[in-house]
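Asker: quick one, what's the 3D model for this:
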Amino acid sequence: MGSQITVLGAGSWGSTLANVLFENGHEVLIWTRDEKQKEEINTDHTNERYLPHFKFPTELRATTDLEKAVATADLLVFVIPTKGMRELAKRVNSLLNREVTVVHASKGLEENTYKRISTLLSEEISSEYLKGLVTLSGPSHAEEVIAKDLTTITAASSDKKAAELVQSVFINDYFRVYTNTDIIGVEIGAALKNIIALGAGVIAGLGYGDNAKAGLVTRGLAEISRLGVKLGADPLTFMGLSGVGDLIVTCTSPHSRNWRAGYQIGQGKDVSSVINGMGMVVEGVSTTKAAYELAQTYGIEMPITEAIYQVVYNKADVKHVILNLMQREGKAE
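Answerer: Below is the predicted model of the structure:
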């Protein structure tokens, strides 16, 4: 018999993970704030805004009642934008009365505090209720997972048994899950790759080709590694799925909302109008600010991150910023 699992968040990724879990034989409930979305999932078995043309199994249900969503779950899977994570965790904690394993599948750093998501979850969910804390991350577009394209991903936790539990509930013949004990590196890689994806979109929007993209992704990985190691990550983690793997998928595909946002900016569109017109949160925008300020604090050289920061927050001219990157003083790799 499968586990009782609640997925908190009914966007494209939350809905997709709920479907994976349901197909794996678990009892799954999706929680959403949106009454209309709940009715659509329960009545039409669709989520057209996020997963057009896909039909969910009729037995997969949604609710807007958070108390009901939390009541009997063995696992709670948080899949909402980072900016709402702390508030939801506080609400969940007030409803818990027993131990649960907490998983999050979001990618970002908290605004202002710049804390990793697992850190803020551990701050808001009482240790007496927290059986295990795991992040699920890696190169994965919801649009492809829902179509059962082959996907590999990482379940990371400082608690190996918790990571193995999450691995066991998610893994199947098209969704392969590896474990990793370096939760710092996995979360930093997941968050910071969105900055580089913005940059990759900008490069494409400006009309540059594969040479420029390869250079950006490679030097972007170097930046992510430098900051990640400073924050306590294992440098080898960035050579894995949540490092170079996530960079490849996010920086090369129009499925990525960060890439799409960067592409429009590269074409000369106003940054604010691009972000407001996406219809979904572009995590790379707030993460750019977090990474830029962390780099300033720790004295870490992150020229690509700084360039994206200047474009997004100071409205710097995109072409001028790219030219400045290329005209930096020559140095050893």
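
Asker: from now on I want contacts and neighbour counts done on CA atoms only, so please keep to that.
Answerer: Will do.

Asker: end-to-end on stretch 312-319?
Answerer: Start to finish, the residues bounding stretch 312-319 are 13 Å apart (CA to CA, to the nearest Å).

Asker: elements contacting the lengthiest helix in the chain?
Answerer: Longest helix in the chain, counting residues (DSSP state H): helix 183-205. Helices and strands touching helix 183-205, by 3 or more CA pairs under 8 Å, 6 or more residues apart in numbering; DSSP states H and E, are strand 130-137, helix 210-230, helix 246-251, helix 257-266, helix 283-298, helix 303-314.

Asker: any idea how far the residue lying closest to residue 11 once chain neighbours are set aside is from residue 143?
Answerer: For residue 11, ignoring the flanking residues on the chain, the nearest one in space by CA to CA, 6 or more residues apart in numbering is residue 50 at 6.0 Å. Plainly put, residue 50 is 9 Å away from residue 143 if you go by CA to CA.

Asker: I'd like the structure of this one too, to check against the first:
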Amino acid sequence: MHNCGNIAIIGGGSWATAIAKVVVKHTRHIGWYMRRDDRIADFKRLGHNPAYLTTALFNVNEIDFSSDINRIAHDYDTLVFVTPSPYLKNHLKKLHTPLYDKFIVTAIKGIVPDENLVVSEYFHRVWEVPYAHLACIGGPSHSEEIVLERLTYLTIACADAEKAQAFADVVAGEYIKTKTSADIVGIEYAAVLKNVYAIAAGICNGLKYGDNFQAVLLSNAIQEMNRFLTAVYPAQRSIDDSVYLGDLLVTGYSKFSRNRTFGKMIGKGYSVKSAQIEMEMIAEGYFGTKCMKEINSQIHVEMPILDAVYNILYARSNPQIEIKLLTESFR
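Answerer: Next up, the predicted model:
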């Protein structure tokens, strides 16, 4: 049986905080890299993350905090990366510790800009981490609900089934059910796309389209996702599984969804810039839309929803006209 060894969290946002809460409950010790020393000092003093999910209380004696990513990467066997995808490369720029012998778990539901690679592919190509040492966390999982201990189902994907199971055992608990998968790249692409589709759902909501239409939008979105995944990474997968369809639904419908909130503001007439300023938290789908559009320009899958969101966010198309055209392509 594989053992995950000692585990460290890389990142200081809400999803990082939720995952840290789940892991430390099981292991009683984690390393935690946060960029800012002032945040670490506040966290130690208050017993909770000062900036995100402040109701989640920690025993800080169980946490080895550091703003030195090299020390954390050197001292821990399993590194769980939970930074927003646009910032991943900046964190890694500081890293001189090799990663090829580490177990890397990515909980980043985004794509690495410029490279246009999902995170596991980025670690494989750029950091030479073998696929058997790479895993991802997927499934419908708003961090706010995990901290409230609401029942959540997570999928842990890794090419090495034993390692996937070992990490799944670390995060499983009374309110977290887990299963494993081998489809790491498919799950990561699905997680990028569902953020794009949640922006579309938000835009439609902001334009006063109702629930009837939202259901049609998300039905078409899952078909579009399936076409893309089949083209880019053919594998044995059921697109109606919770890690694909479930994650799409929660991101498209939930009030906790940042991407939906961002889209709703765009639908109501905010500019991209003003919506981003007002949000304060990052809507990964904004970056994901551009990356996916660029990837699809190479493989030419029919993706009308992606195209519509891209046109609205990047080509300054009128949302009303763009969605009207989209409705005519739906069945």
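
Asker: got a TM-score for the two of them?
Answerer: Here the superposed chains carry a TM-score of 0.93, computed using TM-score structural alignment, normalised by the length of structure 2; 328 aligned residues with a CA RMSD of 2.1 Å.

Asker: tell me the angle the longest helix of structure 1 makes with helix 283-298.
Answerer: Helix 183-205 of structure 1 runs at 120 degrees relative to helix 283-298, counting by axes from the mean of the first three to the mean of the last three CA atoms, to 10 degrees.

Asker: mean shift of helix 183-205 of structure 1 relative to structure 2?
Answerer: Superposing on structure 2 and averaging over aligned pairs (mean CA distance after the TM-score superposition for structure 1), helix 183-205 of structure 1 comes out at 0.8 Å.

Asker: now for residue 50 and residue 143 of structure 1: what residues contact both?
Answerer: residue 12 (CA atoms under 8 Å, 6 or more residues apart in numbering).

Asker: ok, back up a step: most tightly packed of the helices and strands packed on helix 183-205 of structure 1?
Answerer: Using mean count of other CA atoms under 10 Å, the stretch among these with the largest mean neighbour count is helix 257-266, at a mean of 26.

Asker: chain center to it: distance?
Answerer: Centre-to-centre, helix 257-266 of structure 1 and its host chain are 17 Å apart (CA atoms, centre = their mean, to the nearest Å).

Asker: equivalent analysis for stretch 47-55 of structure 2, please.
Answerer: Between the centre of stretch 47-55 of structure 2 and the centre of its chain there are 20 Å (CA atoms, centre = their mean).

Asker: next: stretch 217-231 of structure 2.
Answerer: Distance, centroid of stretch 217-231 of structure 2 to centroid of chain: 18 Å (CA atoms, centre = their mean).

Asker: and for stretch 16-26 of structure 2?
Answerer: 16 Å.

Asker: likewise stretch 302-315 of structure 2?
Answerer: Using CA atoms, centre = their mean, the offset of stretch 302-315 of structure 2 from its chain centre is 20 Å.

Asker: so how far is residue 211 of structure 1 from the aligned partner of residue 109 of structure 2 in structure 1?
Answerer: When structure 1 is aligned by TM-score structural alignment, residue 109 of structure 2 is paired with residue 107. From residue 107 of structure 1 across to residue 211 of structure 1, the span is 27 Å (CA to CA).

Asker: list the contacts for the residue most central in space within structure 2?
Answerer: Closest residue to the average C-alpha location of structure 2: residue 109 at 1.8 Å, with CA atoms, centre = their mean. Residues near residue 109 of structure 2 by CA under 8 Å, 6+ apart: 84-85, 188, 191-192, 284.

Asker: going through those residues, which ones are buried?
Answerer: 84-85, 188, 191-192, 284 (16 or more other CA atoms under 10 Å).

Asker: and residue 297 of structure 2, how far is that from residue 328 of structure 2?
Answerer: 23 Å.

Asker: what do you get for residue 63 of structure 2?
Answerer: 54 Å.

Asker: between those two, who's got more neighbours?
Answerer: Legend: neighbour count by other CA atoms under 10 Å for residue 63 of structure 2 and residue 328, higher for residue 63 (17 against 8).

Asker: wait, isn't that one in contact with residue 27?
Answerer: No. At 10.6 Å, residue 63 of structure 2 and residue 27 do not qualify as touching, with contact defined as CA atoms under 8 Å.
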